[in-house]
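> Mind folding the following:
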Amino acid sequence: MSFSEGLLHSYWLIGGALIYCMVLFYAIRNAPWSTLGGNRTLQHMLFGATALLMVLWFMRAGISPGLGIHFLGLTIMTLVFGWDLAILSATVALIGMAVVGKESWDGLLLSGVCSVLLPVASTWLLHRFVEAKMMKNFFVFLFVCGFLGAGLSAAVAGLSASAILVLDGVYTVEKIIHEYVRYLPLIMFPEGLMNGIFLTGMLVFHPDWVRTFDAKVYIDDQ
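Below you'll find the predicted structure:
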């Protein structure tokens, strides 16, 4: 989802900008800068993942303004790097999309709330739920946090942006359902599959690179 220039009233843009800036500030304060500064492998992974996000977000499709579709890739980012670095990386990618003209500058941060903050939050909250309430099993982590979490993040991003467009009177509920909501399941499945495949590879070959995964709990103690 991206909000083109002049699509929404200014109070949505200002509110979105305030929310995004507050969360971004907290992410900057919470990020493990000392670890990142001393780990060249982590630096290369983060920079490479940011570049890959830009490629994914560059490839998008849509009919009406604000109803674009593209892969998010934020579930794997959140699980591998944590919510703070995922937001920082996605912010860089978001600015890159504005530079190349795929996002409008005035709606950039509101778009970030829907397509960055909410998907990262949904993935992180689901991960916390799995950690607290579900059995410590490798496949539970993989399928619930990875596959299901990615599909959920796509749904959250799409529905939140759709709700804003309806509440602001840009489109009717019928138009949103006809042009976007009914296609959400078709978006959620490949999003879950893509993130799940990446997460599977990471957990099999380099589980120590996944920040949210404790190999001792999920593998050694089983």
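> going forward, measure contacts between C-alpha atoms and count neighbours the same way
Fine.
> Which strands and helices lie in contact with the strand or helix carrying Ala121?
Taking DSSP states H and E as the definition, Ala121 sits inside helix 118-133. If contacts are counted by 3 or more Cα pairs under 8 Å, 6 or more residues apart in numbering; DSSP states H and E, helix 118-133 sits against helix 74-99, helix 149-167.
> Quick one: name whatever helix or strand follows that helix.
helix 138-140.
> Can you give me the buried ones in that next one?
Phe138 (16 or more other Cα atoms under 10 Å).
> what about it, distance to the chain center?
Computed by Cα atoms, centre = their mean, to the nearest Å, the separation of helix 138-140 from the middle of its chain amounts to 21 Å.
> Which residues does that helix contact?
Met134, Tyr218, Ile219 (Cα atoms under 8 Å, 6 or more residues apart in numbering).
> Buried ones in the helix or strand where Phe198 lies, by neighbour count?
Phe198 belongs to helix 184-205 when assigned by DSSP H and E. By neighbour count on 16+ other Cα under 10 Å, the buried set for helix 184-205 is 184, 187-196, 199-200, 202-203.
> ok, back up a step: most neighbours among the contacts of helix 138-140, which one is it?
Neighbour counts for the contacts of helix 138-140 peak at Tyr218, which has 16 neighbours (criterion: other Cα atoms under 10 Å).
> Look up the closest residue to the residue nearest in space to the middle of the chain, ignoring the ones flanking it.
Using Cα atoms, centre = their mean, the residue of the chain that lies closest to the mean C-alpha position is Leu74, 3.2 Å off. Counting by Cα to Cα, 6 or more residues apart in numbering, Val120 is the residue found nearest to Leu74 once chain neighbours are left out, at 6.2 Å.
> what number of residues lie near that neighbour?
Around Val120 there are 32 residues (other Cα under 10 Å).
> separation between it and Ser153?
Using Cα to Cα, to the nearest Å, Val120 is found at 7 Å from Ser153.
> what does Thr35 give?
The spacing between Thr35 and Ser153, counted by Cα to Cα, is 27 Å.
> Those two: which has the busier surroundings?
Neighbour comparison, Thr35 and Ser153: the larger count goes to Ser153, with 30 against 11 (by other Cα under 10 Å).
> Another for comparison:
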Amino acid sequence: MNLPASFFPHWLLILSALSSVMLCGWAAKKETWHTLNQTQITSWLCCSVILLVTWQLKAQIYAGIAFHILGATALTLIAGPYRALLSMAALLGMDLGLTGGDIASWGLSFWLIGVLPVLSTQSLLLFAQNRFSPNLFVYIFVNCFAAGAISMWLFGIANCILLYLTKAYSPQFLFEEMLPIYFLMGWPEAFITGLNLTLLVIWRPEWVISFNDRLYLQKR
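Modelled structure (predicted):
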């Protein structure tokens, strides 16, 4: 995703960049690196690389408006919120470099495509764990399918609001033409996230840090 820096005031670009760097530092400090095993590191790095490749399959409609799979929900469920934030920040910088994007807007893009989806996914995961008994179908349909769709919808709403506030595009164009497309994109985001996480929890549950097969698949 490439947000043109010319759309935004300098103070917002600086503030978003500084807050993003501070958030990444906080995430790196909060992650329990010493407890990670080789399997967890491998799954995290593999998911990150696949996500970077997936981002190249995008449709850039207008400046600041692109449609592609986010992948933040899958990354959060596989690696946890802290490593997911670090990966999203690094991958976003790499993607801007590969596509010739405006690196000055990296902080804003990170908050939209990284922080918001990771936060919504982790919040829904904690909600489900606190409100429902451990159940495989709750995990798959709520924390994978639903969380994937919600992350895309929140991203689309936030992106349209941001572009509206900066007067980059008219409200009719953003909310009547672009926002419905983001709503439709929520379904492939949900399907791809849910399908891949379902396969992983069945064949490689040790790759998914948010899933405990002894807890979710215990005999009752």
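> Distance to Asp106 of structure 1 for the helices and strands packed on helix 118-133 of structure 1 - can I get that in a markdown table?
Output for those, formatted as a markdown table (distance: least, Cα to Cα, whole Å):
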| stretch | distance to Asp106 of structure 1 |
| --- | --- |
| helix 74-99 | 10 |
| helix 149-167 | 15 |
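> what's the closest of those helices to Gly15 of structure 1?
Of all those, it is helix 149-167 that lies closest to Gly15 of structure 1, at 11.8 Å by Cα to Cα.
> can you give me the offset of stretch 177-184 of structure 2 from its chain's centre?
The chain centre lies 18 Å from the centre of stretch 177-184 of structure 2; the measure is Cα atoms, centre = their mean.
> Which part of structure 1 matches it?
Using TM-score structural alignment, the residues of structure 1 aligned to stretch 177-184 of structure 2 are 179-186.
> got the contact list for that stretch?
Identification of contacts with stretch 179-186 of structure 1 by Cα under 8 Å, 6+ apart yields Ile63, Leu67, Ala154, Ala155, Gly158, Leu159.
> ok, 7 Å please
The contact list for stretch 179-186 of structure 1, computed with Cα atoms under 7 Å, 6 or more residues apart in numbering, reads Leu67, Ala155.
> how much space between the closest residue to Ser122 of structure 1 other than its chain neighbours and Asp221 of structure 1?
The spatial neighbour of Ser122 of structure 1 that comes closest, neighbours along the chain excluded (Cα to Cα, 6+ apart), is Ser153 at 6.0 Å. Distance, Ser153 of structure 1 to Asp221 of structure 1, by Cα to Cα: 30 Å.
> The residue nearest to Ser122 of structure 1 pairs with which position in structure 2?
Ser153 of structure 1 maps onto Ser151 in structure 2, by TM-score structural alignment.
> Next up, the contacts around its match.
Residues near Ser151 of structure 2 by Cα under 7 Å, 6+ apart: Pro117, Ser120, Thr121.
> Swap in 8 Å and give it another go.
Applying Cα under 8 Å, 6+ apart to Ser151 of structure 2 gives the contacts Ala72, Thr73, Leu116, Pro117, Val118, Ser120, Thr121, Gly186.
> repeat for Val208 of structure 2
Going by Cα under 8 Å, 6+ apart, Val208 of structure 2 touches Gln40, Ser43, Leu77, Ile78, Ala79, Leu200, Val201.
> do the same with Met77 of structure 1
Ala49, Trp83, Ala86.
> Provide a list of residues in contact with Ile187 of structure 1.
Applying Cα under 8 Å, 6+ apart to Ile187 of structure 1 gives the contacts Ile69, Gly151, Ala154.
> The match of stretch 177-184 of structure 2 spans what distance, first to last residue?
With Cα to Cα as the measure, the ends of stretch 179-186 of structure 1 fall 13 Å from one another.
> Distance of the alignment partner in structure 1 of Thr121 of structure 2 relative to Leu88 of structure 1?
By TM-score structural alignment, Thr121 of structure 2 lines up with Thr123 in structure 1. Going from Thr123 of structure 1 to Leu88 of structure 1 by Cα to Cα gives 16 Å.
> residues touching the closest residue to Gly16 of structure 1 other than its chain neighbours, list them.
Leaving out its chain neighbours, the residue that sits closest to Gly16 of structure 1 by Cα to Cα, 6+ apart is Leu110, at 4.2 Å. The neighbours of Leu110 of structure 1, taking Cα under 8 Å, 6+ apart as the test, are Phe3, Trp12, Leu13, Gly15, Gly16, Ala17, Tyr20.
> Buried ones only from these, please, as a PyMOL command.
Buried residues within the contacts of Leu110 of structure 1, by 16+ other Cα under 10 Å, are selected in PyMOL with:
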select buried, resi 3+13+16+17+20
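> with structure 1 superposed, average distance for stretch 117-130 of structure 2?
For stretch 117-130 of structure 2, the mean deviation from structure 1 after alignment is 0.4 Å (mean Cα distance after the TM-score superposition for structure 1).
> check which helix or strand covers Ile209 of structure 2.
Ile209 of structure 2 belongs to no helix or strand, assigned by DSSP H and E.
> I'm done for today, thanks for sticking with me.
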